[in-house]
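> mind looking at a prediction? Sequence and model below.
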Amino acid sequence: MSGTEKVWLRHYPPQIPKTLEYPDVPLTRFLVDAANDFPHRDAIFFLGKRLTFQDLLLDVYRFANALKELGVQKGERVGIMLPNSPQAVIAYYAALFVGGVVVQINPLYTERELEHQLADSEAETLICLDLVYQKVANVRAKCHLKRIIVTSIKDYLPFPKNWLYSLKMLKDGTNVRIPYGGDVYAFSRLIEKAVPTAVEPVYESGDDLALLQYTGGTTGLAKGAMLTHRNLVVNCCQAEAWIYQAERGKESVLGVLPFFHVYGMTVVMNFAVRIAATMILVPSFDRDLILKLISKHRPTLFPGAPTMYVGLINHPEIGKYDLSSIRACLSGSAPLPLEVQEKFEDLTGGLLVEGYGMTETSPVTHANLIWDRVKSGTIGLPWPDTDCRIVDPETGEEVSMGQLGELQVRGPQVMKGYWKRPEETDKVLRDGWLSTGDIARMDEDGYFYIVDRKKDVIIAGGFNIYPREVEEVLFEHPAVQEAAVVGVPHPYRGETVKAFIVLKKDHQVTEEELDRFCREKLAAYKVPRLYEFRDELPKSSVGKVLRRVLKEEAGKVAV
């Protein structure tokens, strides 16, 4: 197989160009264009609050002018530690307007994680939620922060929800007092005082850094992927080309994926702004709220992660809700089980396809075709202008078609490198090719199959076992809602297979029954030797099961 052949292009439908023209503009241009073309269309719906594109742009201008007044300079890192909310969108685009480099931070981070990210990025400005202010205060002496801007969920809630929110916080004892003054500012006051004068973006070229997006840190401390304006503009344009039936100014996107994760940031926020779609924002995954929002506000697009779809299809009252507005869903961050895909499509009448990407690629590189040929169990085809190849992990030589190896990608959405880590960059980026760390294969049609993470491969008795293959089988069992498979130490085999299982409500199954079920579908050496039943599995902010955590917890010698 040669990475230059691009056999996948033969299967592009005529609606998707094989190569695209990308505008040399800052990412902020998409917001200006949307506000000019659709000023009175809702840009955001948030728990009853509506902001039109015109409203949104004016608030972005206000906050950008406030940041300039506070002294934020081009290239300065601006941390944003917020859930999905109008403030998260406003802070993001305002920071980019003034030439800042956004650093997205998960509000659920521990102080240790927060300290590392703030110190490593050398962020001087942080916009955070009032509920996490104390964590910030506890670590700021070890960081470079010059100013902290604090907001509350209630700042963009309509009356009387804003009043009721404050009352609830008071009643729950979670009402926090912020010591405003000095270098601690109220987001709402800055917006009120600032002028909505148009801001000319501080921008030199597409190579300008727009984002330091930190990886999950599964192999040590999290690293900041340096993503440029061009990287982000390109991935938006690729998404627009791929989701070609989406009509500009006519769609609405369910914003469940967190914007502090690169997937939600690109495929929900930036993409929605690019096509002037309404974002229906959800601050955290709440099944009841999400089903009500879909039923009432009729989103047409729902990017998500498999665990989100699993949670919804297993809701005990799913039949009460009308989900028929959903036309297309792109699933990422983890493998999409076929059973989940089929059941969600049956419930909605829409299409749910699997894609693939990485923090280092802004993030999307592959997806199944939405309105054309889908190959379940694959991550689909590479996106326009994205080249891919499968190489031997040891030698780096390309392998033959159909053989397993490490997936490498190259394209205009690939990062510049890791922030302040040239040696780490050199390990994964060579001649424009990014080594993904994923074991994959490509078939004769150019569809790619992710078999597993290189580091997740279980080696038992000399055999390579790929957890995803075992998990797919476990998902087929009618009693299993979620499954995760890891390798645990074994005195004879080196490692053995352990499965963590979450059962569907009102379902029961024994280890013996699962063993028999797996033996019918898997070679004996792949069958789990150990099972552990749990109420839930540890997950990342986008619902990816954290195998690393399970592996650590199961680290004792198995017998």
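Perfect, thanks for sending it. Since we're looking at a predicted model, the values are computed, not measured.

> drop to CA atoms for contacts and neighbour counts, all remaining ones
Will do.

> quick one: the strands in the stretch 1-150 of the chain?
42-46, 49-52, 77-81, 101-104, 125-129, 147-151 (DSSP state E, counting those that start in this stretch).

> wait, which of those strands is closest to residue 417?
strand 101-104 (14.7 Å; C-alpha to C-alpha).

> report the buried residues of that closest one.
101, 102, 103, 104 (16 or more other C-alpha atoms under 10 Å).

> quick check: closest non-adjacent residue to the spatially most central residue of the chain.
Nearest to the mean C-alpha position of the chain, counting by C-alpha atoms, centre = their mean, stands residue 263 at 2.8 Å. Distance criterion C-alpha to C-alpha, 6 or more residues apart in numbering; nearest residue to residue 263, sequence neighbours excluded, is residue 363 at 6.1 Å.

> who touches the longest helix along the chain?
Using DSSP state H, we find that the single longest helix of the chain is helix 53-70. Contact with helix 53-70 is made by 31-32, 34-36, 38-44, 90-91, 93-95, 97-98, 190-191, 194-199, 276, as judged by C-alpha atoms under 8 Å, 6 or more residues apart in numbering.

> against that first model, consider the following:
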Amino acid sequence: MKEKLWQKFYDPGVILSPTYLTIPLKEQFIAQVKKDPDRPYIYCSDQVITYREANIAACKLANALINAGVRKGDRVAITLPNISEFVISVQACLKIGAIIVLTNPRYKKRELTYQYSDSGAETVICLNENENINIELLKEKAGFLKRVIVIPNVEVDSNLPEGIVGYKEFVRNSPEYEPEIDIDLEDIAVLVYTGGTTGVSKGCCVTHKNLIAVASGWKQMCQFFTDVEHYKVLSSTPMYHVHGFQTTINANILLGGSIIILPEITIDNIIKAIHKYEPNVWPAVPAQICALTKRPDLPISKVKKIQHLGCGSAPLPVSLIRKFEAMTSVPIIEGYGASETSMAVASNPIRKRKMGSVGIPYPNIDFKVVDLKAGEIGLPVGEIGELCFKGPQVIKEYWQHPDETALALRDGWWYSGDIGYMDEEGYIFVLDRKKDMIICSGFNVFCNEVDDILNSHPNILEAGVVGIPDSKRGETVKAFVVVKPGKELSEDEVKTYCRQYLAAYKVPTLVEFMDTLPRTYVHKLDRKALRLREECYRMSLESSETNWSHSFSAR
């Protein structure tokens, strides 16, 4: 087999063609319980739960679900924030082969209705803070929902519909033995819904085999610089998101580590948890890295003891990486992945990182760049096109969306919708999303490139650009800018700064100053919200012009 460009840059210990365990995840967890039953599995709000205690709790919930009528293949929506019951619920579902539906607990009724209905979820495990929406759905006798399990409990109320039960009551008399249910590695384990930034949100069918491949790949890529035998991970990203789910819950099933859960994710709580528990792994997001660099106590904090600080979910400006590393001496490892790849399929090796790159493909992952039109022509090194991945982490289908599956998943290859290129050493560079690319007078403008320049300005706190209609260019670049507190900046100054680093057609022609930028629930810049804001503004202008011309004509 021909050696791939990137293979020579793996860190020591990485196996080029690793074989994966063929033991179901629940059996792997049971093995960890038997190996070290008293090892802390979960740290959460001063509570310590051992592997033995967690397994007993998961068995009780699993058997309670079976007694309530939940069967293998049924969908169970976990609509919870980061709390210990989230992890217990995941383990319970894995034991009985129920398909986990990861759901954002902050969703409103419309969003929950869609996700429950699309997945066919009959059971919901939720917090008492969002029980009302789920009770409403149950009262409306929606055919997909049969029971709502509320943490910690529901108040006794004769008006509650049948099917509402408190978590403690639900598991109270449930047995602690292991359910005897066979799990096949090709069975779907989790439905991870895409963000739905374009079109309809789709459920990515992540199998048990996919999960094992992700955990194995994660271990392979971080073992050189991380003490994986004493894996202790800080969970500061939502576990209902694929990034948080995989790096905390799933990786621990294989590694037998400990999870530090933050029910309320704030920068103060992150620092406190790092000082108290001293994690050696922290999967972060750019917004958290940015916030930490503003803390004067960062250089003397225990953040510098972290061995593996990974960052994903959104681009991280090179200037921010350098600033953080100068303050902590902790290297930031950028990676790349998506719901369709069950999380990461690429990351930077520690020995040879390339800032601005998302790294090299994981072992057993193949990669190519194809043309942007039909996606049928493989492009050579250095040429810009759509990034495609193939391997054991890649899902086979979207849940009940065959047309969407056919578009994104072709012959085992996942067409990412991301634009980028591979350099002469096999490192991957992501430039933008296909849908975010701006075409000005026939020239391609990548939003991330302009973002990076804007964010490097000493007076700019954060910035982002989108394309807006233009009568001459077709599209033009508009920047949305948040100025740092105590600083001043004009539109002309922003444009002048950009002209020093960008070709004329890439320079924003319009600049709007804002107090804050909209972000998604995983802290990505929400360009969809910015475009919608701009569309509403243009519509209001058109409406005003129409009304003015009508009144003028009437005169």
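Great, that's in hand. The structure displayed is predicted, hence computed values, not measured ones.

> related to what we said a few turns ago, inside helices: which ones of the contacts of helix 53-70 of structure 1?
Going by DSSP H, the helices hold 31-32, 34-36, 90-91, 93-95, 97, 190-191 from those.

> which of those residues has the most neighbours?
The residue in those with the most neighbours, by other C-alpha atoms under 10 Å, is residue 95 (31 neighbours).

> mind listing what that one touches?
64, 67, 78, 101, 102.

> so what corresponds to the last one in structure 2?
What it means is residue 102 of structure 1. Alignment note (TM-score structural alignment): residue 102 of structure 1 maps to residue 100 of structure 2.

> excluding chain neighbours, what is closest to its match?
Nearest non-adjacent residue to residue 100 of structure 2 (C-alpha to C-alpha, 6+ apart): residue 190, at 4.6 Å.

> pretty sure that neighbour contacts residue 209?
No: here residue 190 of structure 2 does not reach residue 209: they are 11.1 Å apart, not a contact under C-alpha atoms under 8 Å.

> the two - which one has more neighbours?
residue 190 (28 against 23).

> next one: the aligned residue in structure 1 for that one from residue 375 of structure 1, what distance?
Residue 190 of structure 2 maps onto residue 211 in structure 1, with residues paired by TM-score structural alignment. Going from residue 211 of structure 1 to residue 375 of structure 1 by C-alpha to C-alpha, to the nearest Å gives 33 Å.

> same check, this time on residue 55 of structure 1
42 Å.

> same check on residue 307 of structure 1?
20 Å.

> looking at these two now, which is surrounded by more residues?
A count of neighbours by other C-alpha under 10 Å puts residue 307 above the other of residue 307 of structure 1 and residue 375, at 23 against 16.

> surely that one meets residue 539?
No: contact criterion C-alpha under 8 Å: residue 307 of structure 1 and residue 539 do not qualify, at 9.0 Å.

> for the contacts of residue 95 of structure 1, which ones persist in structure 2?
Retained contacts for the contacts of residue 95 of structure 1 in structure 2, judged by both residues aligned by TM-score structural alignment, their matches' C-alpha atoms under 8 Å, are 64, 78, 101, 102.

> pick out whichever of those sits closest to residue 553 of structure 1.
residue 102 (34.1 Å).

> that closest one: what's it in contact with?
Neighbours of residue 102 of structure 1 in contact, by C-alpha under 8 Å, 6+ apart: 77, 78, 79, 80, 92, 95, 96, 210, 211, 212.

> what's the helix or strand for the residue nearest to residue 100 of structure 2?
Using DSSP states H and E, residue 190 of structure 2 sits within strand 188-193.

> do residue 238 of structure 1 as well
With DSSP H and E as the test, residue 238 of structure 1 turns up in helix 229-242.

> so which elements touch that helix?
helix 271-274 (3 or more C-alpha pairs under 8 Å, 6 or more residues apart in numbering; DSSP states H and E).

> equivalent range in structure 2 for the helix it packs on?
Going by TM-score structural alignment: helix 271-274 of structure 1 matches residues 251-254.
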